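Colleague: sharing a sequence plus its predicted fold:
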Amino acid sequence: MSGALLLVTVWAFWDDEFARRGFKTYQEEYHKTQYQRARVEWKETNDKIAAKEIEIQTQLAGEAQRLESSEAYQALSEAALEAQIHLDEEKEQKKFAGSRVDEAYYYFKKAMHEGRNYDVEKAKLEELEEKVREYDPLIAEKQEILDKAEAALMEFKAKSVNLEKELRSLVSSRAIIEQKMDYYRPFNLMWRPAEILQTVIPGFSINNFSEIVYRVDRCMTCHVSYKDPYYEEFKEPLKTHPNLEILIKKHPPERTGCTWCHLGQGTATAPVEDAHGSHHEMDQTREVNEPILLGDQMQSNCRNCHDGVMQLEGAPMLNKGKKIFQKLGCHGCHLAEGFEKEPKVGPSLRRIKWKVGAAWIYDWVKNPKNYLPETRMPDFELNDKDALAITAYLVESSDKDFKYNNDLPPGDAANGKKLFESVGCQACHQFKGEGEKHAPDLTNVGTKVRPRWLVNWISSPHSYNPGSEMPDLRLSESEGADIAAYLLDGKDRIRDRELEKRARNPELVAYGEKLVRGRGCFACHDVNGMDSEGRIAPELSSFGRKMVAELEFGDTHIPHTWDNWVRTKLKEPTSFRTERVLDKMPNFHLSDDEINALVVLLRGFNGSKVPDKYQDIMTAREQALETGRRLIDRYNCKGCHHVEGEGGYIQKYLKGTVQYPPPLEHGDYHVGERIKPSWIFSFLKNPTPVRTWVDVKMPTFSFSDKEIQELTAYFEALSPEKIKYEEGLNIAKPVEKVQTGVKVVNYMDCGKCHDDGAKGISFKIASSRLKQEWIPKWMKETQSLIPWTKMPNHWDEEEGKLVVKTKFRELKTIGSVDQQVNAITDFIVGYNNPDYDNSLVLGEVEEVDEDEEEDDDFFEGGGSDGASEDDDEDDEEEEDE
């Protein structure tokens, strides 16, 4: 019995001290490693300073011997000591006198309180106070004697003092290392004892009784070296936390803890399975013992504090999941926090029969990828009857009163090809392998759409669908017909007379309406009669915390985990279908990488409410940037323009840099720094020709006023300079300054390009749109701001300074380069002021050799917005119905 008791006692001690305290092993390994690092550092430091230390110590010893044998030094020391003694004596006498003052003050106050005559006491007090004051000049005199004696002494032993300072400075780094070694190994035979390390996070949340809940995280007890880069190659738990700069520096665990991001059971230190929550897949306590997130899923909880950011630094898989979720229109069927206001992703079906025929609709809804392999339209796996019924309803529910703008004019495919490749279509569309993929591939569009619709759509897209994101390129009907002829490519539209006849069956139409409503087609498309329908699928705002017991696995035999259920559902949405559970979710044919990204996002839909003080609340500037970036992506501005280091994709399809659209943000060039906000607003509202020599058009988008304001704010927020209030039009400038500007402009022959705007932006437009502060920057740094601009640098650079070119030597009569630039600025800013005469003509400018003459100058390089006049329209009607 006693043996069993002893055995149990030993086991209990072992279990408590070792089995349940595995962190001791990790911390001991950490302490040993840190001690060894310190020893190596100590040896390196000691080897580095040893010779110098011995040299200084030798010099100190010699200096000490010299001072000890020096009679002058001894005399100075004795003089300083004697001066100190005399000073101390005077100070002591002053203290005694002060004590007598205190005594006299007591008797003075005592007589006053007793109501007696206190003249005698008062006189004595004043007499003693005067004696105390008499010591002040004596003390000052003694102090001066002492200061002189010490100064002489210090001057004599200055070398010794300097050597001592140098020695302390030399060995201080080694002393710090020695302290570090003592910390990790305080005794020769013992390492630093292991201890529980923890972070307490107050105000984490509030429970059902309105009490503040504290979160305690002890993860760093085992992961003790998480923020030391030295441990990057170590195994867990000593391995360095990845991405220290973003994930640790910006989210210090001392303030935020660990389990907010990683989950797990923060208070547990052993066993590891409990601390990591892996025992709790089937029995979870929310925010206490949830299974730890692994791999890319660790990015999911970034949404808790950064929900409003689409492109979050350090979370690439989460960012990708958000983009896929948005692109596929998942928010149309599922309510999800952060995606409530996203627009529908599919085209309007209100007038579908005017666009395509019944046969194409039938083939499309049966298998969308047959026509467009990269379409985001999912596969509903419809049988023939259901596909025909949906076709019948969509055709029957289409608007009956839509009319094409004009009859079908003849088209010139050759000119259409030229227009398609020049006006900007390839920034969004691909055709026969050439072009971007923001919008549908048009390679087979000839088999899909009615020719009259295509002409109408190209020339006036908003007449068919006012809310379409397809912008209006302001093309004439004739130009639209030319592009249509090129895109149709001689292909015949799919027709099936028998199918069209069957689709008119009223019963089939009624059945189709039921299918369209039940399958939620209205979630992505505008469908007549279904404007008030709600979402048909479960809300996802807290899906990431759904317990396994709440998931339906049907008849499958996969491991019952949240992760397995989600991956299976995304890969094969009907996997869990049974006779009682009818899954409506279609198949998007997602790749494994896309599924991984969506799993990360879905895990992030956890319904957590992080207190405001822990959230990353965006500033007004950050909010403007985020909103603007979403609009830039939605309307594919990067298809033509450079924005934040990306975009300008159309450039590779254009002929020559002169046709490049202008950047919106490129290096040190920022459109918000350059253009007045009011001009940006009016231009986005109603684009007008600016660069008439360029074929690529700035189209008319269906921007709302709010969207234009948000884009304008975005451009301003991108600018590095502090935003300044916009100056009004027709700014008054001194006449003599404007006249000087006229001279400079004429000397440089700027009007050759900018007078009429044929080769460069006209002075009239530049005056109304450019910010005054930006013009000098452009004039001095033209080629560096926009490398592809045709406008040359008008001043040469020599030894880092701008100098006047030989061909413009007349400019030297104006003044310095800065004065010339300021003169041009005054000229441009005041150009539209009716009070100024800008027509000054100088004498003939001296001819220059052709070799010296620059190519055609442009005030700014880049894109175009040349609007075309409508051509005469030819009348030719296609009998398509």
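Modeller: Arrived safely.
Colleague: drop to CA atoms for contacts and neighbour counts, all remaining ones
Modeller: OK.
Colleague: what's the following helix or strand after the helix or strand harbouring residue 111?
Modeller: Per DSSP states H and E: residue 111 is located in helix 71-114. Next helix or strand after helix 71-114 toward the C-terminus (DSSP H and E): helix 119-156.
Colleague: which other helices and strands does that next one contact?
Modeller: helix 71-114 (3 or more CA pairs under 8 Å, 6 or more residues apart in numbering; DSSP states H and E).
Colleague: hmm, back to that, tell me the angle of the helix holding residue 111 relative to helix 119-156?
Modeller: 160 degrees (axes from the mean of the first three to the mean of the last three CA atoms, to 10 degrees).
Colleague: which helices and strands sit right next to helix 71-114?
Modeller: helix 23-68, helix 119-156.
Colleague: top strand in this protein by residue count?
Modeller: Using DSSP state E, we find that the single longest strand of the chain is strand 199-206.
Colleague: just give me how far it sits from the chain centre.
Modeller: Centre-to-centre, strand 199-206 and its host chain are 28 Å apart (CA atoms, centre = their mean, to the nearest Å).
Colleague: try this one side by side with the last:
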Amino acid sequence: MDANVSLSCSISSFINSGGLPWNLPGCRLGAQAGSPGAECLRAALDIPVFRHKYPSSPLRMTRPCLHVFLAALFYAGAPETRAHPLMAEPVNHPLVFTFDQFYLPVDPDEHLAGGGHLLLAELNCSACHAAPDAWRPWLAPKPGPRLDGVGSRMDADMLWLFIRSPQHLKKGTQMPGLFSGAEGDEEKVEAVVEFLSASTWDAPQMPAGDAMRGRNLYHETGCVACHEPASDHRPANAPEDAELDRPGNASVPVVLADVWHQDALAAFLHQPLAFRPAGRMPDMLLTSQEAADIAAYLHLGRTQPGNALRAALQIPPQGIERGRQVFHEMRCAACHEAPGSSRVTAPSSHPMRTLRLDQGCLAERQTSGIPRYDLNDLQKRALRLALISLQAGARPDHLATPAQQTDWHMTRLNCYACHDRGHKGGPEDPRALYFTGTGSATGLPGGSAHLPPSLDQAGARLGREGLEKILLGPRAHVSSHTRMPLFGAPQVRPLVDWLLETDKGMPAR
């Protein structure tokens, strides 16, 4: 075949056949078309900027040009070019930060089973599958994101893609796919989208954001304790001659910044608990201006994406009531409250005691209608070990003492991303550089003035009044740029009780 033969490939079919992921780090041809990697690639190949993730027209290039294209993608994906949090290394499994932080393949089964219990709770398995009575307080599901007004936060095209295949659009999401297999029903997806898109809201008026201020705020207020720092941002605490390392632990993805409207994103950053009451994205006590600034930074280079796949399918309208019905049938209400005034109750599923370890979410090949998390091998092993223990009648003995309860609550809320207690947790070195300030604002001891304090003897040192002031009320951060966020009263009141019980009688050192 002639070397210059014209190769024509639809980007969407190329991706779907396993050719290249659409969100290869550093060069996002769709939503991140304005990024440096994508712009350099576009200029080098003299191809148009794609304004959506799945171009409807083919991309034509000669074979040598294709080689240049692949080489450019490889170069653009190199770590040193990841100059924006959206270009973080993709996470190809549902990310539970503390599971990745504290559980490894070399761990013995007994320890890893505890990680499986954590996954059962954080992935909301008990929202569909009832836990044994003794375990219910510890495996209680967390409330899912609120869907009221989602039609004003996301375009219907992006909502369609997210529901159709959550892990495809947002790598690392804990949202399972119910329509992700080849046999997924696009008409059902369309019905749910029409139902959810009908829920709109009057967004609060947010000020205009300044991206450069937002860049500094993102790296100073505490966002990078969980999210990816930009590779081109040098923290003030870093020695001038030091080479900055990327975080070793996976970062919680910020891809919602890629699909939410900017004003909606700013409103979310200002009051995240109003949108996500579980507190896993805590309230960083941002002013409306600060929230708008960070939203502007996260939207740098972002273009409004489209969805050629949805348009190409030409799905006929399904109707809002049909969408409400599908929302109920597919058990969406197990995690989410249905938008609007009517309450939708999720149908029950098999209890954990009867689940088979080779079927459902843990099957090698899943069919449509079964929640698809894209679990990695370690997560599957941990979940199987946890279910084996539950089905054998094991009781939560590892959660029997106040100290174990404190650890469990701190693990679920990811307190260990910033704090240490009992020689466990604290920010890893590459992230610790981004914590800035001149001293501890809490009076608790810390390893360094700019780092969050250790929580050893926190109950004895602070007492109930002090703990509640820190965990439940707004505070002035006079000595630290990095902020102690709010997780919401339902999440932290039990932690206050267990800290007090655990540290009772200890010296307040």
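Modeller: That came through, no problem. Just so you know, these numbers come straight off a predicted model, no measurement behind them.
Colleague: before we move on, back to that, so how far is the helix holding residue 111 of the first structure off the chain centroid?
Modeller: 70 Å.
Colleague: try stretch 822-832 of the first structure
Modeller: 37 Å.
Colleague: give the aligned range of the helix holding residue 111 of the first structure in the second structure.
Modeller: Mapping helix 71-114 of the first structure onto the second structure (TM-score structural alignment) gives no aligned residues.
Colleague: still on that earlier bit, what comes into contact with the longest strand of the first structure?
Modeller: 212-218, 253-257, 609-611 (CA atoms under 8 Å, 6 or more residues apart in numbering).
Colleague: onto which residues of the second structure does it map?
Modeller: The aligned range for strand 199-206 of the first structure is empty, by TM-score structural alignment.
Colleague: buried set for that strand?
Modeller: The neighbour-count check on strand 199-206 of the first structure (16 or more other CA atoms under 10 Å) flags 199, 200, 201, 204, 205 as buried.
Colleague: picking up where we left off before, reformat the helices and strands packed on helix 71-114 of the first structure as a markdown table; add distance to residue 84 of the first structure.
Modeller: What follows is these, written out as a markdown table (distance: least, CA to CA, whole Å):
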| stretch | distance to residue 84 of the first structure |
| --- | --- |
| helix 23-68 | 20 |
| helix 119-156 | 6 |
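Colleague: and after the longest strand of the first structure, which helix or strand comes next?
Modeller: Counting by DSSP H and E, what follows strand 199-206 of the first structure is strand 212-217.
Colleague: next, count neighbours for residue 248 of the second structure.
Modeller: Counted by other CA atoms under 10 Å, the residues lying close to residue 248 of the second structure total 11.
Colleague: that one belongs to a helix, doesn't it?
Modeller: No: secondary structure of residue 248 of the second structure (DSSP: H, G, I helix; E, B strand; the rest coil): coil, not part of a helix.
Colleague: measure it to residue 75 of the second structure for me?
Modeller: The spacing between residue 248 of the second structure and residue 75 of the second structure, counted by CA to CA, to the nearest Å, is 21 Å.
Colleague: over to residue 228 of the second structure?
Modeller: From residue 228 of the second structure to residue 75 of the second structure the distance is 20 Å (CA to CA).
Colleague: who's more crowded, the two?
Modeller: Applying other CA under 10 Å to residue 228 of the second structure and residue 75 shows that residue 228 carries more neighbours, namely 26 against 16.
Colleague: need the helices for the stretch 51-200 of the second structure, in chain order.
Modeller: 63-76, 97-102, 109-122, 150-153, 156-164, 166-169, 186-197 (DSSP state H, counting those that start in this stretch).
Colleague: those helices: which one's closest to residue 420 of the second structure?
Modeller: helix 97-102 (12.8 Å; CA to CA).
Colleague: and for that closest one, what's in contact with it?
Modeller: Against helix 97-102 of the second structure from outside (CA under 8 Å, 6+ apart): 115, 118-119, 226, 249-252, 411-412, 414, 416-417.
Colleague: got TSV for those residues, with neighbour count and distance to residue 210 of the second structure too?
Modeller: Shown next, in TSV, are those (neighbours: other CA atoms under 10 Å; distance: CA to CA, whole Å):
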residue	neighbour count	distance to residue 210 of the second structure
115	25	41
118	23	39
119	24	38
226	21	23
249	15	30
250	20	28
251	22	24
252	24	24
411	18	35
412	19	34
414	21	30
416	22	31
417	22	28
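Colleague: now, which of those residues sits nearest residue 376 of the second structure?
Modeller: residue 119 (12.0 Å).
Colleague: test my guess that the closest one contacts residue 383.
Modeller: Yes: in this structure residue 119 of the second structure lies within contact range of residue 383 using CA atoms under 8 Å: 7.0 Å.
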